[in-house]
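[1] Got a predicted structure plus its sequence, pasted below:
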Amino acid sequence: MIAAPRIWVTRALPGAEDTAARLRAMGLPPLVDPLLAVVPLSPSIDLEGVAALAFTSVNGVEAFARLCTDRDRPVFAVGDRTARAAREAGFGEVASADGDVEALAALIVGSAARIDGAVLHPGALEPAGDMISPLVAAGLTARRVAVYETVERDPDPATLAELGTLAVVLLHSPRAARKLARVLEAHPAPSLRALCLSPSVAGALGTAEQDGRLASVAFAPHPTETALLDLLTA
């Protein structure tokens, strides 16, 4: 029996292991080799005047939870997995936007009447999207605090040696996509399909498909991992 080609999971740990587990449940063998790594930061957390928290990633929840023991404020989460992480961290009131940063901002703006104070967004040092501006434009007070940093890492030599046998690479962020595009300049993979979480992630690959570094590029119709993985069976 011929083994199924492996699926390259490029997102940072620990999320990469969650994705790998979902792939195994689908009967698809994963190759976990992140192109990004999460480095926790240690800022001072000031919650004075803060009425709600907004999280755009599981990493943000986990980093904030290590820095602050307060769990009294309501949480707005970008998606269901981030919402679940917030509940597991001890937050009682959690709402999920089940989408992307724009959907999260819309959820918060729609809840503005019950937010009596500022919205604090604990997240990455270099966020993938701007969530603060839409909130401020809607009349809310909002600010960010960087609780972790995402840094790029090179793929393992063994992964580069297997590029010709891999079926698909999964990309969850524009930064990972940009890193992959640079890797493929020296190691093109004309038989590799790139499946992306959103149009912005796909766009970050630039001309990788057109110039033959990738076989094809597609993005999920909805920016959730479930929709992304559904592309594998479409």
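    Arrived safely. This structure is a prediction, so every number in the text was calculated from the model and none was measured.
[2] contacts, neighbours, all on C-alpha from now
    OK.
[3] List the buried residues in the strand of greatest length in the chain.
    If you go by DSSP state E, the chain has its longest strand at strand 142-152. Neighbour-count burial for strand 142-152 flags 142-150 (criterion: 16 or more other Cα atoms under 10 Å).
[4] here comes the other one, which I'd like you to weigh against the first:
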Amino acid sequence: MTNRAPLVWVTRTTEGARRTARAVEALGYHTLVAPVLKIQALKPIIDPHSFDGVIFTSRNGLNAFSSLCGRRALTAWCVGDATARAAGEKGFQPVISAGADSKALVALIRQTADRHSRLFYAAPAEPAAALCQVLCADGFQVSEAAVYETQSVVPRLNPADLPRIRHILVQSPKAGRAIAEALIAWHDKLCFPNLRFICISEAAWQGVEAGLRQSAAPEIRKAVAAGLDRRIAETPDEAAMLRLLETDG
């Protein structure tokens, strides 16, 4: 790698960062792996026989739940195909994928789940959607417990790499806010007009934008006022984010 090669900043948690970096590098890019969040598993008390199926909206939830509960003869309702594959590898049977986002998962459960079955949502501490409440309002028996949380961390960035950053992957609103904090801290080393934010959703971008608007640095205020370059994935998953990079290449 030359010192002039532009970089894609992979910001996701360590658990998936290397996998994402390999996928980005397969598209011909150079990567900078520097997570802005970390996963902290929680330890709620869960009765493994109090439900017949479990809802996973991320692999983080799947991994945390699997460490808490050894039962695998459960229907795994998964937000997307990657989470579904991981659930199958862990031995859950049967596994059902919504192939999209939380809204699609709720719709799938509404359409196909037995309303007499008991469901458990392996949730993050800050769920992006009120999934449990929505399903309960529809008459489903759904319990919920936070099995993990994400915490902001200071990314390990080499100042020499900062001017080379061209693309920044933003995979959640919370990550967006953490990225904004890092950009503000290193604003004098960055070229904001050259940055392109590849965002999993509009909400993720709003996390970045809201964070940057807190800065008093003239170059950041000017860049925000002019309109920062961002791309929003067609569907809220990493595959769609990678397609945006592929069309940029």
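    Structure's in. What do you need? Quick caveat: nothing in here was measured; it's all calculated off a predicted structure.
[5] quick one on the thing from earlier: got a markdown table for the buried residues of strand 142-152 of structure 1, with distance to residue 171 of structure 1 too?
    As requested, the buried residues of strand 142-152 of structure 1 are exported to a markdown table (distance: Cα to Cα, whole Å):
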| residue | distance to residue 171 of structure 1 |
| --- | --- |
| 142 | 29 |
| 143 | 28 |
| 144 | 25 |
| 145 | 25 |
| 146 | 23 |
| 147 | 23 |
| 148 | 20 |
| 149 | 18 |
| 150 | 15 |
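[6] how about these, which pair is most distant?
    142 and 150 (22.3 Å; Cα to Cα).
[7] for structure 1, what spans make up the strands?
    7-9, 30-32, 36-40, 50-55, 75-77, 94-96, 118-124, 142-152, 168-171, 189-196, 214-219.
[8] right, so these: which one is the most enclosed?
    strand 75-77 (a mean of 28; mean count of other Cα atoms under 10 Å).
[9] Show me what it is packed up against.
    strand 50-55, helix 80-88, strand 94-96, helix 101-110 (3 or more Cα pairs under 8 Å, 6 or more residues apart in numbering; DSSP states H and E).
[10] Need the strands of structure 1 in CSV (columns: distance to residue 232 of structure 1).
    Converted to CSV, those look like this (distance: least, Cα to Cα, whole Å):
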stretch, distance to residue 232 of structure 1
strand 7-9, 10
strand 30-32, 12
strand 36-40, 22
strand 50-55, 28
strand 75-77, 26
strand 94-96, 25
strand 118-124, 29
strand 142-152, 26
strand 168-171, 8
strand 189-196, 8
strand 214-219, 11
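[11] Would you mind telling me which of these is nearest residue 19 of structure 1?
    strand 7-9 (7.3 Å).
[12] hmm, who's touching that closest one?
    16, 19-20, 28-34, 166-171 (Cα atoms under 8 Å, 6 or more residues apart in numbering).
[13] Just tell me what residue 230 of structure 2 corresponds to in structure 1.
    In structure 1, the residue equivalent to residue 230 of structure 2 is residue 217, according to TM-score structural alignment.
[14] which ones are touching its match?
    With Cα under 8 Å, 6+ apart, residue 217 of structure 1 has these contacts: 193-196, 202, 209.
[15] farthest-separated two in these?
    196 and 209, at 13.0 Å, using Cα to Cα across these.
[16] Looking at the strands of structure 1, spot the one closest to residue 158 of structure 1.
    Comparing these by Cα to Cα, strand 30-32 comes nearest, at 10.5 Å.
[17] Now that closest one on structure 2. Mean distance?
    Compared with structure 2 after the fit, strand 30-32 of structure 1 shows a mean deviation of 1.3 Å (mean Cα distance after the TM-score superposition for structure 1).
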